[in-house]
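Q: With the input below, show me the fold.
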Amino acid sequence: MAEADPFPNQTKTAETTPAAQAASDHAGATRSKRMRTILMILGPVAAVAGGLWYWFGNPGVVETDNAYIKQDIVAVAGEITGLITQVKVRDNQHVKAGDVLFTIDPSTFAATVQQADAQIATAQARVTALNADVAAKAADLAAAGDDLALAQANLAREKALMDKGFNTRARMDAAEHAVAVARDKIVSIRAEVEQARAELANGAQVPGVNPAIAAAQANRAKATLDIERTVVRAPADGVITQVSRLQVGQMVFPGVPMLSIVRDGSARVEANFKETDLNHMRPGQPAEIEIDAYPGLRLKGHVDSIGAGTGSEFSVLPAQNATGNWVKVIQRVPVRIAIDSKSERPLIAGLSSDVTVHVGK
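A: Below is the predicted model of the structure:
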């Protein structure tokens, strides 16, 4: 038996003829030429097809992940000063407009109503007294008129006697003085009557009502309104939050918020887009909203409005770029996105979201 060849590959290689090698090289060159031809044809076609697809088939979109859910938050404060006597709500409770939130001690304002009632009664009694005084002064004025007539008649008699020489100058002076006193008394009484009538007069602002009575009635109305304000009610439908300061015995001051209500139906998205994304953005364009807290939830919306200034313009410390070491930074503009579709999950204020706006071509 013949021994096996220890180097079979070397033997086959050595047996390859020059003609076979040349045929193999020619076949490879043909394949390479064919491939180059195909690439030269398909390359431009693919480029043109891609351009047409981008221009006609791919709608223009702008996106941002710098977006957050926003809702209207109503701060509820007391309108009067007083102590909290009852708390009717708790944190995260849903309330309807008009529901009682908390009550304030009304005792001080009830006393104010009683005091106003006393002021009204005093003013009414004063009006009655003035009317009686006017009537009395009218009687006094009539009596003073009679006294003046008597003094004038007496003066006439004294003058007649004086002309005949049967009278003295002293009696004439006394008669003339009596007439002057009677006239002065009439003037004084008339002045008192005018003063009383002036106090009884009605102003143009409150016709038909004495000013003193009107002032007392206004004080009573204010006190009554304060009693109504001791019951603080929800101004809108929403969810209660931040009730930590709402405790029985806590002092309420006008204008100091005691709790907040996140208003129902006010959810929207505030998306901060780069200024370079605003060129083709317009109100009304459709948008898609994805919320980080709810993967898979996609909401429909539209561009409601575009902010009037960048975020830096409304910051507490606006950027001052008039310096020598200035570096240009792309600004972001707040864009309000209205939510059109109803969400299956609660839209909590402050949640992060991604917004895609279809700006078209």
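Q: C-alpha only now, for contacts and for neighbours.
A: Noted.
Q: what's the helix or strand hosting Val187 packed up against?
A: In the assignment (DSSP states H and E), Val187 maps to helix 169-200. Packing partners of helix 169-200 (3 or more C-alpha pairs under 8 Å, 6 or more residues apart in numbering; DSSP states H and E): helix 107-164.
Q: what helices or strands is the helix it packs on leaning on?
A: On a contact count with 3+ C-alpha pairs under 8 Å, 6+ apart, helix 107-164 meets helix 169-200, helix 211-228.
Q: quick one on the thing from earlier: could you list the buried residues of the helix holding Val187?
A: 172, 175-176, 178-179, 182-183, 185-186, 189-190, 192-193, 196, 200 (16 or more other C-alpha atoms under 10 Å).
Q: sorry, back to before: mind putting the helices and strands packed on helix 107-164 in a markdown table, distance to Val100 included?
A: Formatted as a markdown table, the entries for the helices and strands packed on helix 107-164 read as follows, by distance: least, C-alpha to C-alpha, whole Å:
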| stretch | distance to Val100 |
| --- | --- |
| helix 169-200 | 45 |
| helix 211-228 | 12 |
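Q: quick one, which of these is nearest to Ala144?
A: Among the helices and strands packed on helix 107-164, helix 169-200 comes nearest to Ala144, with 5.7 Å by C-alpha to C-alpha.
Q: now the angle from that closest one to helix 107-164?
A: Direction vectors for helix 169-200 and helix 107-164, defined by axes from the mean of the first three to the mean of the last three C-alpha atoms, to 10 degrees, enclose an angle of 160 degrees.
Q: so helix 169-200 versus helix 211-228, what angle?
A: Here helix 169-200 runs at 20 degrees with respect to helix 211-228, directions being taken by the same axes, to 10 degrees.
Q: now stretch 235-243, how far from the chain's geometric center?
A: Relative to the centre of its chain, stretch 235-243 is centred 15 Å away, using C-alpha atoms, centre = their mean, to the nearest Å.
Q: and for comparison, fold this next one:
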Amino acid sequence: MSEAQEQTPSNGNGLRRRLLTIVGIVVAVVGLAWFAWWYLESRNYESTDNAYVAGNIVQITSQISGTVVAINAEDTDFVPAGKVMVRLDPTDADVALGQAEAQLGQAVRQARTLFANNEALSAVMAERKSQIASAQADLDKTREDLARREKLVATGAVSREELQHAQTAVTNAVNELAAARSNLAGAQEQLSSSRALTEGTTVENHPGVQQAAARVREAYLARVRCDIVAPIAGQVAKRGVQVGQRIQPGVPLMTVIPLGDVWVDANFKENQLRNMRIGQPVVLHADIYGGKVEYRGRVVGLGAGTGAAFSLLPAQNATGNWIKVVQRVPVRIALDPAQLKQNPLRVGLSMEAEVEIRDASGPLLANAVRTSPVQSTTQLDVQAEAADALVNRIIAANNNGKVDTAKRGAQVKTVPQKKHGLSRI
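A: Reported below is the predicted structural model:
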């Protein structure tokens, strides 16, 4: 056997050992690199693709019943706050408002009559007191005449007949004084009864006027509410109302969604929440845009329970055949409004969320008390102010132009109502 033949197996074994060594080194390097990457980066992030866009879905409903005569918004339309979206037939509301206005005017005039009666009865009281004083003076005079004649009757200077006339005059004067006092008592009783109807009030804040004013406000608001307005600005969706439809209060007609105020609900597994805290930064991607659009957000809250706990049919785990299922907890993620304006999202879209949990110093649960409303609208304030202005004008028109708004607690403010089609304001 030659020398070359003897060295061939040993050369093959050495090559194999070198290859195994190289492979081992590569595997070790890759493993170390992966461990370093996991230790320095990967373990500081938690991600999920079980995330969806959520937002405020504002239902548009009517506050009164009525028949739809116009629809001014369609699905996908943008509507500003205050835009008339649905208009109801105002005929019945106009009639009711006219009746309420007439009743308020009549109530004001009746209240004025009560106060006028007080003044008239006060004048009668003064006259009755004057009559009593006059009757008392007459009685004193007749008594003096009677006393003088009684002294003269013994001397014969005064006849018995004259004495009887003097006595009769005294009796008549006593009766007249009693009648005057009785008239004064009757007038006093009438004045007390009349004042009881107006005591502590003015024409403007008299209970009868206030009751009629409340009816005017109610009728005016019913008239204004024939125009159903958008409480907030947003996109229209789910329009279900049709022209000619008879609607009832509280029935959803359509929805308005403010797409500039949406957030993401990411459902993380319970074992992913160990180091997740409020305030941590989040990177998100939407399936609708793919990886080319990146959203920056932050964790604003962790759910108070798992999704299963709030389901319609909660799981019953007290059974013999129990299988543990990893639960998920919704985590709310706020988005940057500027990014939403540039790349708008729709409610319900799928998202991928990756939370950086490196800094776990934030709170696990929200502990700050909210001091401002989550949502609010001022559209109904205008209606109330305009109703007060209408009431004030009716009172002034039936009270010689006088209205005391300070005592009534109303605000006199002329509010244009062209958009509601009201010619009264």
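Q: the longest strand in structure 2 is where?
A: When structure 2 is scanned for its longest strand (criterion: DSSP state E), the result is strand 45-55.
Q: who touches whichever helix or strand comes after that one?
A: Using DSSP H and E, the helix or strand that directly follows strand 45-55 of structure 2 along the chain is strand 58-61. Residues lying outside strand 58-61 of structure 2 but in contact with it, judged by C-alpha atoms under 8 Å, 6 or more residues apart in numbering, are 228, 230, 249-257.
Q: can you map out the helices along the stretch 201-350 of structure 2?
A: In the stretch 201-350 of structure 2, the helices defined using DSSP state H, counting those that start in this stretch lie at 207-224, 337-342.
Q: Present the ones you listed as TSV; the columns should include distance to Ser62 of structure 2 and mean neighbour count.
A: Written out in TSV, the entries for those read as follows (distance: least, C-alpha to C-alpha, whole Å; neighbours: other C-alpha atoms under 10 Å):
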stretch	distance to Ser62 of structure 2	mean neighbour count
helix 207-224	10	21
helix 337-342	31	13
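Q: Of the ones you listed, which is nearest Val382 of structure 2?
A: Where the helices of the stretch 201-350 of structure 2 are weighed against each other on C-alpha to C-alpha, the nearest is helix 207-224, at 10.3 Å.
Q: against structure 1, where does that closest one fall?
A: Aligning helix 207-224 of structure 2 against structure 1 (TM-score structural alignment) gives residues 211-228.
Q: Under the alignment, what does Lys274 of structure 1 map to in structure 2?
A: Residue mapping for Lys274 of structure 1 onto structure 2 gives Lys269, with TM-score structural alignment as the criterion.
Q: Now check Ala287 of structure 1 against structure 2: what is it aligned to?
A: Alignment note (TM-score structural alignment): Ala287 of structure 1 maps to Val282 of structure 2.
Q: For Ile120 of structure 1, which non-adjacent residue is closest in space?
A: In space, not counting the residues next to it along the chain, Ile120 of structure 1 is nearest to Ala216; the distance is 5.0 Å by C-alpha to C-alpha, 6 or more residues apart in numbering.
Q: before we move on, back to that, would you mind telling me which of the helices and strands packed on helix 107-164 of structure 1 is nearest Glu15 of structure 1?
A: helix 211-228 (115.8 Å).
Q: Average offset of that closest one relative to structure 2?
A: Helix 211-228 of structure 1: mean distance to aligned residues in structure 2 after superposition is 2.7 Å, counting by mean C-alpha distance after the TM-score superposition for structure 1.
Q: Which strands and helices lie in contact with that helix?
A: When contacts are defined as 3+ C-alpha pairs under 8 Å, 6+ apart, helix 211-228 of structure 1 sits against helix 107-164.
Q: Quick one: distance of the helix it packs on to the chain centre.
A: Centroid displacement of helix 107-164 of structure 1 relative to its chain, using C-alpha atoms, centre = their mean, is 57 Å.
Q: Ok, stretch 63-76 of structure 2 next?
A: 22 Å.
Q: how many neighbours does the residue nearest to Ala214 of structure 1 when sequence neighbours are not counted have?
A: For Ala214 of structure 1, the nearest residue in space outside its immediate sequence neighbours is Val206; the separation is 7.2 Å by C-alpha to C-alpha, 6+ apart. The local packing of Val206 of structure 1 (other C-alpha atoms under 10 Å) involves 11 other residues.
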